[in-house]
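Undergrad: no sequence on this one, just coordinates:
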């Protein structure tokens, strides 16, 4: 196998690892009702099947990305795969609530280690800008569209076998992915623990992120944003974050060199990631609930309903977004995609109780598919631009962290607002379908506003040179002033 073909084969392996992580959360959501019936979870307890994973995953992404720089990204990727695969076996074998929740937490640890370093490996494998844009497009498609595939896969496995198999299926995929990664992904030693073994920084940022994610998916989602527990956890998160920043400013070998945030593109892209993912990820579940509770779709029907979005995202991300970025620049392509996503979300605010797929759902799926296929590959290109090979893992972990924070924040905010609006409408005498639809409409409007905010950030913060002026200098992708 030639070196060039080996690189692209390695990309497929890395994307397969990412697909496992993305699919896991979605298929678990599809199977929650079956898990509840089998293991006897209460409604509040059932939420921890998801929350335990999200807390570990969101809390450890930044640390895992930096460990990839220090110890070698291939080593961290393989370790994460092993942890994730073994934890999946534990989830599948679980016969009690405590075992399942604990195994899901360990799964989140493995998922963070696996996914945090993938973008960093892609950046170092593909130093030429055009090839890098194509590779990131493939990664962005897997990261964004995997959820829709998970809806279908979760419905098939749960309905035809049982919920245990949504976890067992990870075992052969994890083993094969690890074997191929050992063969195709080149080993790298990393820069060594001496270049960033900042234990105090690692503990404070990990604790801050875990507490922050817990506050969002726990008390905020169940009791509201003004609940004392929510406010107390938010305050603890901010205090730890302030301590972390103070530590990084004074540490001789900081865990996270804050100089990486001096890049307007890196900082802006991560802010955009939070806002846009909050809108997209949160509305992903709201759309699923609308299809299920208002239009009466089953799990497999919902999966098929999302297929146009998946197909369009794949076609654009893998084949067409890269030449558009090369010709018009990443910022222009991204803003266009975000505008289409916003239009799709606004369209969905008009979906009625008796909506039809062809009129009220399919056009939205098309707009979101095209928009995401354009926006997210360009966004990831910007997030990794100007990053040295030594900090590629950190930047990769950062962009994954902001995506996770945005997803948790969006889901909690939109679900809370939607439920509150539905209760108000129901108390006013509206029928159950009408009350639910009214709640979803509010969520769609808020999601559209969040994506619109990301457009404003892109126009104000980002700096994008002319496409022809993107160059590669040594091991660093840089941009020359226009």
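TA: Great, that's in hand. Note that the coordinates shown come from a computational prediction; the quantities given were computed from them, not determined experimentally.

Undergrad: make it CA atoms for all contacts and neighbour counts henceforth
TA: Noted.

Undergrad: and stretch 94-109, how far from the chain's centre?
TA: How far stretch 94-109 lies from its chain's middle: 21 Å, per CA atoms, centre = their mean, to the nearest Å.

Undergrad: same question for stretch 424-432.
TA: 34 Å.

Undergrad: stretch 97-110 now?
TA: Distance of stretch 97-110 from its chain centroid, counting by CA atoms, centre = their mean, is 19 Å.

Undergrad: for the residue of the chain most remote from its centre, helix, strand, or coil?
TA: Distance from the centre of the chain peaks at residue 429, with 38.3 Å (CA atoms, centre = their mean). Under DSSP: H, G, I helix; E, B strand; the rest coil, residue 429 falls in the coil class.

Undergrad: likewise for residue 106?
TA: Quick answer, by three-state DSSP: residue 106 is helix.

Undergrad: if I look at it, how far off is residue 57?
TA: Residue 106 sits 9 Å away from residue 57, going by CA to CA, to the nearest Å.

Undergrad: the structure to be compared is supplied as follows:
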């Protein structure tokens, strides 16, 4: 054994599988919240009496706080400890959810949603960082990230199912109250099972200028795309915020190059494999938006499905996603690497989207909807776990939180881009269809809606196709082993059953069991 390996042992927690359960609960709570609340919006609007124009702020308040604070949340977990940050995030998210569930006015609900987003930005990257630093054995790491990636991809569909059930059977407020019960279980699990890793070296400092620049940039980016969705691309406010985002991002990059304690060391994102992984998560997030939003619209508005029926319709997609995640991370990713696996997932995503373009007002579930949803589920289950695992592979433990935050940031920005672009394109397609099929009637309006969804699916297919090409070009053919003192190389570097090359294994610390 080399001296390097004796210097910095990597702790392998004996409670790691319980830790995975706790982290999975937290991740599920954050991810499903984005769709579970959407299902409840009509009922909340009727109860609190706010306008259609105000309705979008229930969603936007969350996404603005979440998207703009993610990198800060990830860095905070690096600074004050992941276990402490994780528990604070859980308690804060639960409190904000309870406040939203008890809201008696529109303003109170918006404030609660913004508070949810802020604590979600603390919780989401910390959960992934805990997973990254807990699982250091390649075979186990692949299995754990397969489960985590499946939850990250399926959470939106699970939210539709849960939201439909809670709204129909109970009350819209239970879409928020449910988070309290999940958080209580997760907090107890975190106190008992999550290991508080010892800090190595002096306490790092927070990069305050970098934090302000990147938070402002992400806020401007998310708000710009959200404004494009509501006010259109010809709105000065849209382009003003998007331009501000570009300026602030450039300033952030320039500052990170000279900062003594950078918020996000540029080496993290400039690594070719990690950059490709972040890009894949962003593009898949943009394409995936079309699956949930427009298929939900189609099932409810065009085919007359109830919220519960709509949620159940996505169940086969979830099952295929989970199956693909386990097969990919445990069997295919160790053998072929992300350069093969991610493009295959992107290709499946494109095929599923193209399949959906053939839907019409007389389509049936078994023949026309089920097959593309299963294809899309398998595609997303192939993309997300492989990308998430690669994005966090080999990162210095001191920056595991902020590197994990980049995964969530990529997904959030991708969702914002997808929301704005696909909604705008779909609305234009609907208007054009009605104009070319005058006189207008109920049948023409129904066909126009379906035509607008098809336009969104074509663009979604284009996103996936572009993501596949980018993944082929960017991912390395041969994965790189982890650096000394970082979490051990995952199955992307070597086969789960094979021994690592001598040069790689000599550089890695010897695992020790932490009780």
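TA: Thanks, I have the structure now. All values reported here derive from a predicted model rather than from experimental measurement.

Undergrad: if we can go back for a sec, pick out whichever of residue 106 and residue 57 of the first structure has more residues nearby.
TA: Neighbours of residue 106 of the first structure and residue 57, each counted by other CA atoms under 10 Å, are more numerous for residue 57; the result is 30 against 24.

Undergrad: trace that one over to the second structure, please.
TA: Using TM-score structural alignment, the partner of residue 57 of the first structure in the second structure is residue 66.

Undergrad: and residue 35 of the first structure, by the same measure?
TA: Structural correspondence for residue 35 of the first structure with respect to the second structure (TM-score structural alignment): residue 44.

Undergrad: which stretches of the stretch 101-250 of the first structure form helices?
TA: Remark: helices assigned in the stretch 101-250 of the first structure by DSSP state H, counting those that start in this stretch are 118-125, 129-160, 165-168, 170-184, 199-215, 221-223, 228-250.

Undergrad: CSV please, covering the ones you listed and showing distance to residue 299 of the first structure.
TA: Output for these, formatted as CSV (distance: least, CA to CA, whole Å):
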stretch, distance to residue 299 of the first structure
helix 118-125, 30
helix 129-160, 5
helix 165-168, 14
helix 170-184, 20
helix 199-215, 27
helix 221-223, 24
helix 228-250, 33
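
Undergrad: burial measure for residue 3 of the first structure, as a count.
TA: For residue 3 of the first structure, the count of nearby residues is 9 (other CA under 10 Å).

Undergrad: equivalent analysis for residue 424 of the first structure, please.
TA: 14.

Undergrad: from residue 142 of the first structure, how far off is the aligned residue in the first structure for residue 159 of the second structure?
TA: When the first structure is aligned by TM-score structural alignment, residue 159 of the second structure is paired with residue 150. According to CA to CA, residue 150 of the first structure stands 11 Å off from residue 142 of the first structure.

Undergrad: next: residue 261 of the first structure.
TA: In terms of CA to CA, residue 261 of the first structure sits 26 Å off from residue 142 of the first structure.

Undergrad: look at those two and report which has more neighbours.
TA: residue 142 (25 against 14).

Undergrad: tell me the secondary structure for the counterpart of residue 457 of the first structure in the second structure?
TA: Matched to the second structure by TM-score structural alignment, residue 457 of the first structure sits across from residue 470. Assigned by three-state DSSP, the conformation of residue 470 of the second structure is helix.

Undergrad: quick check: closest non-adjacent residue to residue 470 of the second structure.
TA: Among residues not flanking residue 470 of the second structure along the chain, residue 276 sits closest, at 7.6 Å (CA to CA, 6 or more residues apart in numbering).

Undergrad: tell me who's in contact with that neighbour.
TA: 470, 471, 474, 475 (CA atoms under 8 Å, 6 or more residues apart in numbering).

Undergrad: ok, 7 Å please
TA: Each residue near residue 276 of the second structure by CA atoms under 7 Å, 6 or more residues apart in numbering is listed here: 471, 474, 475.
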